[in-house]
Each structure stands twice: as C-alpha cells, then as structure tokens.
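Asker: give me a model of this one.
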Amino acid sequence: MIYLDYNATTPLCEAAREAMLPYLGRHFGNPSSVHAAGRDARAAIDNARDKLAALLRVKPHELIFTSGGTESCNLAVLGLARCRSSPPEAGGHVISNKAEHHAVLNALEHLEKHENFEVTWLSVSENGIVDLDQLAKSIRPETRLVSIMTANNETGAIQPMREISQMCREHAVLLHSDMVQSFGKSDVDLWLVDSASFAAHKFYGPKGAGFLFLRSGLSIQPIMFGGAHENERRPGTENVAAIAGMVPAAEWTIRDRQTEQEREAQLRDALWTRITDSFPEARQNGDPAHRLANTLNVSFNGFDSETMLMALDLEGVCASSGSACMVGSVVASHVLLAMGLPKERASSAVRFSLGKKTTGQEIDEAAKAVERIIKRLTQADKAYAVA
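Answerer: Take a look at the predicted model:
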C-alpha cells in the first residue's frame, strides 16, 4: 500500500505510542479524582500542557484540551461569537470565507440561520487566497470575530496571516485560525491570532485528541455542559492517554520540520512532473508559491474524482479528494468551487498529500499507477465512443 493521504490522518509515531501505553494500562485513574490514581492522571495532563505550551511559546492556561479539530473549531467560533454578543440574542457580525473546513463553515452557518448573526463571506482567488481588500472593507463596529484558516486542507494554500492579523488588531476584532493542517508543516505563530485549533492525529498523534489555543484574558462561552474541566471551558473527563501521546508527537513532528518539508516538496514536485508527463491536460489547484510542501491537488480533466480514486485504490494507492460521494453521485469540492473553478474541474480533483514515511520509490510507483490508470481510462473512453 502506498499511503498518500497524510492530510486526512497520519500514522501514530512510536514516541506517542510509548507515552500512551501506561495510561491504557495500570495508570487508569480519573484526573478529577482526589486519590493517588487520580493525582497520577492529573499530573500527566498538567505535564503535557506545560510541555506543549513551551513548544508553542504560550502559557499553559492558554491551552484547552479537546477531542480534536472539529470540536476546537466549534468551541472557538461559537464560544467567541456568542460571548461577544450582548445581549446574547442580539447576534453580531462575523467574517470568514467559503473555502474553510466544514467544522468552521457549519458552525458559522448555524450562527447565521439560528442565532441572528450576519456572516460576511470573503471572496477567495483562483489560487485560494482571501481578498485582503475585501476583508478591510468588511470589518465594522459590530464585527465580533474573523475566522480564517492558516493552510487549506484540500489545496494546501497558505493565507497571509500576518496581514490578516494586522487588520484585525487595528480594529480590535478577534481572529481565530484553524491551524489543524499547519502544525509541523509551516510556521505556527500564535502571537498573530487570538485563538487557534489543532488536532493530534494530523501530526502523528492519536485520534480523539486536540486543543484550542485561547489568548490570556479572553473569555469564551462553553458549547458543552456537565463539569468544571479545563477551567470550566470544556467539560468532560480528559482523554489522558491521548493527551499524553499528543505532546511527544508534536515534539517529533517539529524536530526536523524544515528539512522534512524540503524533502516532501521535492517528492511532491516530482510526482507532479510525472503526472503532467503522462497526462498534459492535468491542472494543479491552489497557490503554487504559497502552499504546504506536502500537498498536491490535481484535476484530471475528463475523469471524475470518484473514478480516479477507485482506480488508484485498486492500484494500491491511497489518495483523497475534496468531493463527497453521495448516493453514487459526485459533489464537487466546495473549496475549489469557492475558488471560482469550473464545476467540471472541481469534480475531477484528487488530493495527494505526503508525509514523513513517504519515499521516492513510492512516488515513482504512484506515478506509474497514474500513468496506467490514465491509459486504461482513455482507451475505455475511445472504445465507448466507437461503440
């Protein structure tokens, strides 16, 4: 199997697995319990929070442990927007864009439909970059929050966060960023934002764990109820094993980040060259200059995403797409449509995303698989046309 879907999830690294094992066995205490077993679990969480904060150059109390990226995004968007709406039913104004992950999109759409909020949806270029001029013109006195992801999960496009941050600071508007795809792949500067979402399984950690960075001094309204955990910001018994494994995964991921990203970029570009050699009609989606080093989003014009992904799977290649297959029909990627790309191009997109275990040999084999698939599908189309 050739795994080229690292933006979907990553394999658990050995350091994370080893850190988790004690808390899957004899160290099983509830961190809220006052006895020795509980204190042992609480110490593990506190230690993890301290180490993660040091790694990110923030304060420990600024990190809220969650179940992952979706919960972190929901907590940030809903919790910050509601907290700044006075009275709560008055709603407010929020700014984002339609190329965001659904964890942000759906939360904003909920505010828009059910809680009297107005959302300004910024335009994005055909490379996936938000319109900064439109952002500047959209901020107004009642704007509660701006939410812009740092790097797109489908195209890898990296947003100009420094410029976005400056605009928000000048107008005293809070800025949240979905950084789920950014950690370990690009610079993560939390000084630029007021809150940011992360998911452990995207950086070789366990599934079911993540965290939200929330700047000191900011209040947030919980979106769940039932306990005083995480300083009354996120109730529920903490996933001790997953939290314990998340920190060594983070440390392992960023240890050689620069060198690793350069290696992955070379492999990504080699794959793109091979694809265009065998299929010149292929089109690359996203900003070619400002994108994640591991991400290659390609439209195979004339062949829909579902067909390509099934063919790749039969060849032993794991890739992904921005499309959702529903009842046998392909729904075009909302990200690519937001970029203004034609529906046909958006519906033929395949995302290849590389990782630490990706080898040059795997890229070579994947390229050969694409070549075989294109040849086979082209011949099938010709035979069908003749018939």
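
Asker: rest of the way, CA atoms for contacts and neighbours
Answerer: Noted.

Asker: just checking, residue 60 touches residue 48?
Answerer: No - Residue 60 lies out of contact with residue 48 (CA atoms under 8 Å); the separation is 9.3 Å.

Asker: all the strands of the stretch 151-300 of the chain, residue numbers only.
Answerer: Here the stretch 151-300 of the chain has its strands, by DSSP state E, counting those that start in this stretch, at 174-178, 195-199, 210-214, 283-285, 295-299.

Asker: any idea which of the ones you listed is most buried?
Answerer: Of all these, strand 195-199 has the most neighbours on average by mean count of other CA atoms under 10 Å, namely a mean of 29.

Asker: SS state for residue 96?
Answerer: Here residue 96 is strand, with the state taken from DSSP: H, G, I helix; E, B strand; the rest coil.

Asker: before we move on, the earlier item: mind putting the strands of the stretch 151-300 of the chain into a markdown table with distance to residue 53?
Answerer: Listed next are these as a markdown table, based on distance: least, CA to CA, whole Å:
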| stretch | distance to residue 53 |
| --- | --- |
| strand 174-178 | 17 |
| strand 195-199 | 13 |
| strand 210-214 | 9 |
| strand 283-285 | 35 |
| strand 295-299 | 28 |
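
Asker: mind checking which of those is nearest residue 350?
Answerer: Taking CA to CA, strand 295-299 is the member of these nearest to residue 350, at 5.3 Å.

Asker: whatever helix or strand comes next after that closest one: which residues count as buried?
Answerer: Next in sequence after strand 295-299, counting helices and strands by DSSP states H and E, comes helix 305-314. For helix 305-314, the buried set under the neighbour-count rule, 16 or more other CA atoms under 10 Å, comprises 305-306, 308-309, 311-313.

Asker: taking strand 295-299 as reference, get the angle to helix 305-314.
Answerer: Between helix 305-314 and strand 295-299, the angle formed by their directions is 120 degrees, by axes from the mean of the first three to the mean of the last three CA atoms, to 10 degrees.

Asker: tell me where this structure has helices.
Answerer: Using DSSP state H, the helices of the chain run over residues 14-20, 36-56, 69-83, 102-114, 132-138, 161-170, 229-232, 240-255, 257-278, 305-314, 334-338, 343-346, 360-386.

Asker: start to end distance for stretch 180-187?
Answerer: Stretch 180-187 has an end-to-end distance of 12 Å (CA to CA, to the nearest Å).

Asker: mind listing what's buried along that stretch?
Answerer: Using 16+ other CA under 10 Å as the test for burial, stretch 180-187 gives 180-186.

Asker: re earlier: closest one of the buried residues of helix 305-314 to residue 11?
Answerer: residue 313 (18.4 Å).

Asker: now for that closest one: which residues touch it?
Answerer: Listed by CA atoms under 8 Å, 6 or more residues apart in numbering, the contact set of residue 313 reads residue 319.

Asker: and for comparison, fold this next one:
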Amino acid sequence: MLYLDHAATSPLRPDVLAAMEEARGVAWANPSARHEPGRRARRTLDDARERVASILGCSPREVYFVRGGTEANNLAIQGLWRRAARPSEAAPPGGLVISALEHSSVSEPADALEAMGVEVTRLGIRPDGTLAEDALNEALSAHPFLVSVQGVNSVTGLLLPLEPVLRATSARGIPVHIDAVQAIGRVPLPPLRDPLSPVLMTLSGHKLGGPRGSAVLTVPRSVAPLPLLFGGGQERGLRPGTEDVEAAVGLATALSIAVDTRTSESERLTALRVRLETRLLEALPMIRVHAAQGPRAPHILHLGIPGLDSELLLTALDMEGVAASAGSACRSGVPGPGPTLEALYGEAAGNHASLRLSLGWNTTAAEVEEAGTRIASVIARMLEFEGNARETSVGNQGR
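Answerer: Next up, the predicted model:
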C-alpha cells in the first residue's frame, strides 16, 4: 500500500517507539503517587514537558498535555470563553474571531458558542493566502476574547496569514490561538512569547510520527482558561485525569525530531510534492490544484477532478493500493466539498471530486513515482467510464 494520508496520521517513528517502550518500563506508575515508582513517573513526565517547552520557547508551566488536537482546540476556545463570561468579570466578554478555513475542532465550538448568543466573526481567506486587513481590524475593534487561526490549512495545505493577525492583535493585547497541528515541524512559526498579545498553540503528536491520543496546548501565564473537565488536579487543574506518561514521552521525541529536521525535511517533501503534482498535471491537465496561488506547506497536495465523485475515487484508489483522502479525516464520509473549499472557491467547489495527497517522514521518491502512475491511471479510467456513461444516457434519451 502506498500511504499518502500523513495529514490524517503518520506511522510511529522508530525512535519514538523506542523512547515510549523505555518509558513504559520505568514510568508505568501513576505520576501523582507519592511512592518511588510514582515519583519516577513524575520525573519522566516533567522531563518530557521540559523538552517540549525548550523546543517551543516557552516555560514548562505553560505546556499542558491533553489527549488530542481536538481537545486542545476546544480547551483554548471554550476555556477562555468560560473565563471571560464569568459573572465576576468587570465587563461582558467580546466575541470570537476565527478564519473561514478552520478545522472542525475550531469551527464547531465556534458554532456552539454562536448558538448561545456569542458573536462569531469568520474572516475570509483568499486562495492566495491573504486576508482583508480592514475586515480583520473591524473584527478586532470589538475586542474579542480570542482570535483562533490555523498555521496551515489541513485540507489544502495553504499557509494562513499569521503575521498580519499577530501584528493586529498585539497592538490591542488580544489573545491569539494558533492551531499548529499541520504546521509544526514543517513551516516556520512565530515565537510564543509576545509581550503584548498572549499566544496559545495546539500541536498533535500523531501528525509528527508520534502516538495518537497525545497533544499539547501551550497557555501563557497571562491568560487562564477554565477547565472543561473536573475530577482531579492534574495538569495544574486544567486537564484532570491521570497523565499518559508514555504518550508524553512519544510526543516530545517526535516533536524534537520534526523540529530538528524541519529545514531539510521541508525541502525534501516540497520536491516530492512538486514532482507528484507535475506528474499528475502532465497526465491529467484538466485537474485543478487547490491553493496553488498561495504559499503551501511542503507535505499537502489537494486536487479537484471535474466529473468524478470523491468517495468513488477514494475507493478506486484504495483498491489500486493508494491510501489517500478527500480532506480532513474528521469530516470523512460527509458529502459535499466541505467548508474549506466552499470558503475559498464558492459554488465552483462543488463541481469537482476532492483528493488530498499528503506526504510524511517515511515517504520515498520511488513511492511518489509509483503513486503518480497509479493515481493517473485510476482517474483516467474513471473519466473514460463517466464519459461513456454520459454518451449512453444521451443516446437513450434520443430514442
């Protein structure tokens, strides 16, 4: 099987697996326990936290281990809303600002808050990765409690305009949350320390070759989201529940490798993505490369194929030994082009099958060449079949 779905999840890196197995042997106890096995687990957890903090450039006390990127995003948005909406606050909270391209773990919490009466502003992003700064400034004039934006769009790979967002929020002291799940280890990110505007950040282990069920939310000490869960004091009360020490070690190891190799790996993956894109465009000039006008992450290629159905295409590719997706795995099976393509391209988004091909740490040049051949062959056969079916239908109508 040729695996081209790393934006959904990547296999465990061997070094990560080795680190996790070592942690399993020495840090199996509950890190909240007072006995020696518990203290050993606590030291291992603290070491993982310090490694993550050192890599991200923040304090260990600002690193919170949670169970996934979805949880981290919800904790940032709903936790800060709960803090801002407390009756003890001097002024009523402002609204929430997000981009129109956000992952469902941001857009759906925003929808939920909006249903409760919270004002939610969704900033449009152009296909070239820019936004209307006057619209941003207007949204910030009401002093929202949070601005949440992706670093890299998980569907198209488009880099979102973090710089103007951070510049505008810093001038007003408004907290910013960056969903860096697809960005960390692949593209440069802004520093977490901003003296004027607190920056929260989400990252996920399994996108980097780390374990599933491991993620981090960084929270500067100048803001204090309220917990969404109750029943323990773990993670300084923000995320109760016994910590998964083994997963934290795996995440820290995967993050370290991804950041240390970011420059060389980005160059390698960009070359592979360009080769795959060129190969498919040569064979199928009618396909559309989404977000081609803007800056893109090195590992994601998103295509639109006219005249085909996304689910049928993915099934055919799977049968041909190519694992791919239409977009975010969290929206798998949901009909339609999805909110990202609708936001970028409007009505035209619905006229194409969507195909996301995403590369990762173990993708090779030989795999990309073979995948290009198989994908082009499958699409060509399906287009030929669809064309013949339409001709037959027209002929039958004429009888």
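
Asker: what's the TM-score here?
Answerer: The pair, once superposed, lands on a TM-score of 0.94 when counted by TM-score structural alignment, normalised by the length of structure 1; 384 aligned residues with a CA RMSD of 1.9 Å.

Asker: in JSON lines, list the buried residues of stretch 180-187 of structure 1 along with distance to residue 329 of structure 1.
Answerer: Formatted as JSON lines, the buried residues of stretch 180-187 of structure 1 follow (distance: CA to CA, whole Å):
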{"residue": "180", "distance to residue 329 of structure 1": "29"}
{"residue": "181", "distance to residue 329 of structure 1": "28"}
{"residue": "182", "distance to residue 329 of structure 1": "31"}
{"residue": "183", "distance to residue 329 of structure 1": "33"}
{"residue": "184", "distance to residue 329 of structure 1": "35"}
{"residue": "185", "distance to residue 329 of structure 1": "33"}
{"residue": "186", "distance to residue 329 of structure 1": "35"}
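
Asker: let's have the helices of structure 1 in a markdown table, adding distance to residue 94 of structure 1.
Answerer: Below are the helices of structure 1 laid out as a markdown table (distance: least, CA to CA, whole Å):
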| stretch | distance to residue 94 of structure 1 |
| --- | --- |
| helix 14-20 | 37 |
| helix 36-56 | 27 |
| helix 69-83 | 8 |
| helix 102-114 | 8 |
| helix 132-138 | 9 |
| helix 161-170 | 12 |
| helix 229-232 | 25 |
| helix 240-255 | 31 |
| helix 257-278 | 34 |
| helix 305-314 | 33 |
| helix 334-338 | 18 |
| helix 343-346 | 27 |
| helix 360-386 | 42 |
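
Asker: nearest to residue 193 of structure 1, out of those?
Answerer: Of all the helices of structure 1, helix 161-170 sits nearest to residue 193 of structure 1, with 6.5 Å by CA to CA.

Asker: average offset between that closest one and structure 2?
Answerer: Superposing on structure 2 places helix 161-170 of structure 1 at an average distance of 1.0 Å from its equivalents, by mean CA distance after the TM-score superposition for structure 1.

Asker: so where in structure 1 does stretch 313-321 of structure 2 end up aligned?
Answerer: Using TM-score structural alignment, stretch 313-321 of structure 2 lines up with residues 308-316 of structure 1.

Asker: how far off centre is that stretch?
Answerer: 24 Å (CA atoms, centre = their mean, to the nearest Å).

Asker: check stretch 232-246 of structure 1 too.
Answerer: Going by CA atoms, centre = their mean, the spacing between the C-alpha centre of stretch 232-246 of structure 1 and its chain's C-alpha centre is 20 Å.

Asker: measure it end to end?
Answerer: Per CA to CA, stretch 232-246 of structure 1 runs 22 Å from first to last residue.

Asker: whereabouts in structure 2 does that stretch align?
Answerer: Aligning stretch 232-246 of structure 1 against structure 2 (TM-score structural alignment) gives residues 237-251.

Asker: list the buried ones in the matching stretch?
Answerer: 238-240, 243-251.

Asker: likewise for stretch 274-293 of structure 2?
Answerer: For stretch 274-293 of structure 2, by 16+ other CA under 10 Å, it's 275-277, 279-281, 283, 287-292.

Asker: export these as a markdown table, with columns for distance to residue 117 of structure 2.
Answerer: Below are those laid out as a markdown table (distance: CA to CA, whole Å):
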| residue | distance to residue 117 of structure 2 |
| --- | --- |
| 275 | 48 |
| 276 | 46 |
| 277 | 44 |
| 279 | 49 |
| 280 | 47 |
| 281 | 47 |
| 283 | 51 |
| 287 | 42 |
| 288 | 39 |
| 289 | 38 |
| 290 | 34 |
| 291 | 33 |
| 292 | 37 |
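
Asker: and the two most separated of the residues you listed?
Answerer: Spatial extent of the buried residues of stretch 274-293 of structure 2 (CA to CA) is set by the pair 283 and 291 at 20.0 Å.

Asker: not counting sequence-adjacent ones, nearest residue to residue 50 of structure 2?
Answerer: Among residues not flanking residue 50 of structure 2 along the chain, residue 60 sits closest, at 5.2 Å (CA to CA, 6 or more residues apart in numbering).

Asker: also residue 39 of structure 2?
Answerer: Distances taken as CA to CA, 6+ apart place residue 31 nearest to residue 39 of structure 2, at 6.2 Å, with adjacent residues excluded.

Asker: which residues does the one you found contact?
Answerer: With CA under 8 Å, 6+ apart, residue 31 of structure 2 has these contacts: 38-42, 45, 242-243, 245.

Asker: would you format those residues as TSV with distance to residue 234 of structure 2 included?
Answerer: As requested, the contacts of residue 31 of structure 2 are exported to TSV (distance: CA to CA, whole Å):
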residue	distance to residue 234 of structure 2
38	14
39	14
40	16
41	14
42	11
45	12
242	7
243	7
245	12
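
Asker: among the residues you listed, find me the one that's closest to residue 65 of structure 2.
Answerer: Closest approach between the contacts of residue 31 of structure 2 and residue 65 of structure 2, by CA to CA: residue 243, at 7.7 Å.

Asker: how near is residue 164 of structure 2 to residue 385 of structure 2?
Answerer: 47 Å.

Asker: over to residue 103 of structure 2?
Answerer: Applying CA to CA, the value for residue 103 of structure 2 to residue 385 of structure 2 is 34 Å.

Asker: first to last residue in stretch 79-98 of structure 1, what's the distance?
Answerer: Start-to-end, stretch 79-98 of structure 1 (CA to CA) is 20 Å.

Asker: what does that stretch contact?
Answerer: Contacts to stretch 79-98 of structure 1, defined as CA under 8 Å, 6+ apart, come from residues 105, 115-124, 130, 135, 138-139, 142-148, 219-223, 334-335, 338.

Asker: do stretch 22-30 of structure 2 as well
Answerer: Residues contacting stretch 22-30 of structure 2 (CA under 8 Å, 6+ apart): 37-38, 40-42, 44, 242-243, 245-246, 249.

Asker: do stretch 4-17 of structure 2 as well
Answerer: 154, 182, 206-211, 250-251, 253-254, 299-300, 322-325, 328-329, 356-361, 363.
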